[in-house]
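In: predicted model and sequence below, questions to follow.
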Amino acid sequence: MITTPEPQGARARQTRYFRARNAGLRYLKVWHIELGHPGGEYSDVGHHLTPPDRHEPTLLTRVLNERTDEFRGACLRCEWEGKPYAGTGWKEGANEAIEEAHDHVFPGWRDLPAMPRPKGRWDMADGQRLLHQITRLYPEGWAEDGGPLLVWPAPRREPHEPPRVNHARYTIGVARPAKNQAGPGTETAEQKVLF
């Protein structure tokens, strides 16, 4: 019996996934890019021959069994992949994998200031405030290069948000600082905090 080695890299794994799926093979246990994450579009004709101009984080996933999914961070430009994270809860392990992919693509992102989660997509004043804070407080070119936006999450742990139309970066939720630690110029043990 001849077996082919498992491909490395997010783009190659996505190609293998769709080829297995379209051939009627068992495809759920094959690593692939999570739907809605960069590079997760349909393609069975082979991954793009030309990688993106810059390193770009994404999320790989596969089903281990009926109760467990596995996730790992990956890069669309190169063949880098992070270690697998598994969990029995919904999307458990996905945030850790996304964060590891950001460590590869945007070293130092964990030291950036966090801000309150935006109120909504359609709040123009909130969007303008956010853009001003990113351009003023994040490294030059951060927004243009797709660097993540760090926000305080809702009370329960929520999945990090992948890029979407008009928001070309991940939104990564971080722990909200204690009230006595929050404020301009103050720092928690892990991050600078805004507000």
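Out: Structure received.

In: use CA for all of it now, contacts and neighbours both
Out: OK.

In: wait, a helix at residue 21?
Out: Yes: assessed by DSSP: H, G, I helix; E, B strand; the rest coil, residue 21 belongs to a helix.

In: list the helices and strands the helix or strand where residue 115 lies packs on?
Out: Element membership of residue 115, judged by DSSP states H and E, is strand 115-116. Counting contacts by 3 or more CA pairs under 8 Å, 6 or more residues apart in numbering; DSSP states H and E, strand 115-116 packs against strand 149-152.

In: how far off centre is the strand it packs on?
Out: Per CA atoms, centre = their mean, to the nearest Å, the displacement of strand 149-152 from the mean C-alpha position of its chain is 13 Å.

In: need the residues that contact that strand.
Out: For strand 149-152, contacts defined as CA atoms under 8 Å, 6 or more residues apart in numbering pick out 112-117, 134, 169-176.

In: tell me the one of those residues nearest residue 20?
Out: residue 170 (28.9 Å; CA to CA).

In: below is an additional structure, to be compared with the one above:
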Amino acid sequence: MTKEPRGAVARHTYWQSLPHGERQGVWCIQINQPGWPSGGLNDVEETEEHQPTVLARRTPEGKQQRCGACLGCDWEGPDHRRLNDAIEDANDHAFPDWRNMPSVLPPPPYGDRQRWLENVAKAYPPGWFQRGGPIITMREESNGLHWAMRAPGGGYDIASPHQRPKKEVASTAVQDSLLDQLR
């Protein structure tokens, strides 16, 4: 058995080189995570900057394993069963200060998305989203799941531990309060 390489790009390239029947138990970039090639058949490109992603594999027992990884270097985090844990590890590596960023309400379903983007950008460090940094959003519908490539710059949308208020009146007040703080 050939020893697997380290790093998200190298592991995914190795996984792609194997015949379909030999991929069981081999790490690859998890589908729908940053770096996953369109259709899964194209080359993965390494980035020059640290960019978080998630590797996945299925054990011989059929259990799913995941680990945070980086598209810019060969860093890999510990194994996890939960996707959120792997995503958080990867963001800890690429954006060590992300846990100190403010939680914000998600963009309004109908309304001025550009104004929302401008206000959120003021709450985060300059260039944060351009570098692919995550956003932390208060959502009631997410069940606490983190979403890949949903932040303004293509980074992760991380579910805040604080849920969005369920009452419309309270939600409007929180939104107005947030906007006032950002001005």
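Out: Thanks, I have it. On a predicted model such as this, the values are computed, not experimentally measured, just so you know.

In: where does the TM-score land?
Out: The TM-score (TM-score structural alignment, normalised by the length of structure 2) is 0.79; 169 aligned residues with a CA RMSD of 2.9 Å.

In: for structure 2, which helix extends over the most residues?
Out: Taking DSSP state H as the assignment, the helix of structure 2 that covers the most residues is helix 168-182.

In: have a look at how far, on average, the strand holding residue 115 of structure 1 is from structure 2.
Out: Its aligned residues in structure 2 lie a mean 1.3 Å from strand 115-116 of structure 1 after superposition (mean CA distance after the TM-score superposition for structure 1).

In: against structure 2, where does that strand fall?
Out: Mapped onto structure 2 using TM-score structural alignment, strand 115-116 of structure 1 covers residues 104-105.

In: coming back round to it: can you list which of the contacts of strand 149-152 of structure 1 are found in strands?
Out: 115-116, 171-173 (DSSP state E).

In: can you pull out the strands in structure 2?
Out: According to DSSP E, the strands that structure 2 contains are 28-29, 52-58, 64-70, 103-104, 135-137, 157-159.

In: residue closest to the middle of structure 2?
Out: residue 156 (3.1 Å; CA atoms, centre = their mean).

In: that residue -> structure 1?
Out: Match for residue 156 of structure 2 (TM-score structural alignment): residue 170.

In: need the contact list for the nearest residue to residue 70 of structure 2 once chain neighbours are set aside.
Out: What sits nearest to residue 70 of structure 2 in space, not counting adjacent residues and going by CA to CA, 6 or more residues apart in numbering, is residue 52, at 4.8 Å. Residues in contact with residue 52 of structure 2 (CA under 8 Å, 6+ apart) are 34, 68-71, 87, 90-91, 93-94.

In: so what corresponds to residue 52 of structure 2 in structure 1?
Out: Mapped onto structure 1 by TM-score structural alignment, residue 52 of structure 2 lines up with residue 57.

In: which stretches of structure 1 form helices?
Out: Going by DSSP H, structure 1 shows helices at 10-22, 94-105, 124-137.

In: name the helices or strands packed onto the shortest one?
Out: Applying 3+ CA pairs under 8 Å, 6+ apart, we find helix 94-105 of structure 1 packed against strand 57-65, strand 68-75, strand 85-87.

In: packed most tightly, which of those strands would that be?
Out: strand 68-75 (a mean of 25; mean count of other CA atoms under 10 Å).

In: which residues touch it?
Out: 9-10, 55-64, 80-89, 91-94, 97-101, 104-105.

In: adding distance to residue 17 of structure 2, write the strands of structure 2 out as CSV.
Out: Output for the strands of structure 2, formatted as CSV (distance: least, CA to CA, whole Å):
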stretch, distance to residue 17 of structure 2
strand 28-29, 11
strand 52-58, 15
strand 64-70, 20
strand 103-104, 41
strand 135-137, 35
strand 157-159, 31
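
In: mind checking which of these is nearest residue 180 of structure 2?
Out: Here strand 103-104 is closest among the strands of structure 2 (CA to CA), at 12.7 Å.

In: residue 154 of structure 1: how many residues sit nearby?
Out: Neighbours of residue 154 of structure 1 under the rule other CA atoms under 10 Å: 13.

In: what's the answer for residue 6 of structure 2, then?
Out: Residue 6 of structure 2 has 16 nearby residues by other CA under 10 Å.

In: same question, residue 136 of structure 2
Out: Using other CA under 10 Å: residue 136 of structure 2 sits among 24 other residues.

In: corresponding residue for it in structure 1?
Out: Under the alignment (TM-score structural alignment), residue 136 of structure 2 maps onto residue 150.

In: what does residue 67 of structure 2 give?
Out: Under TM-score structural alignment, residue 67 of structure 2 pairs with residue 72 in structure 1.

In: now swap in residue 15 of structure 2 and tell me
Out: Match for residue 15 of structure 2 (TM-score structural alignment): residue 17.

In: check contacts around its match.
Out: Contacts of residue 17 of structure 1 by CA under 8 Å, 6+ apart are 27, 30-32.

In: was I right to think residue 7 of structure 1 contacts residue 14?
Out: No: using CA atoms under 8 Å as the test, residue 7 of structure 1 is too far from residue 14 to be in contact (9.5 Å).
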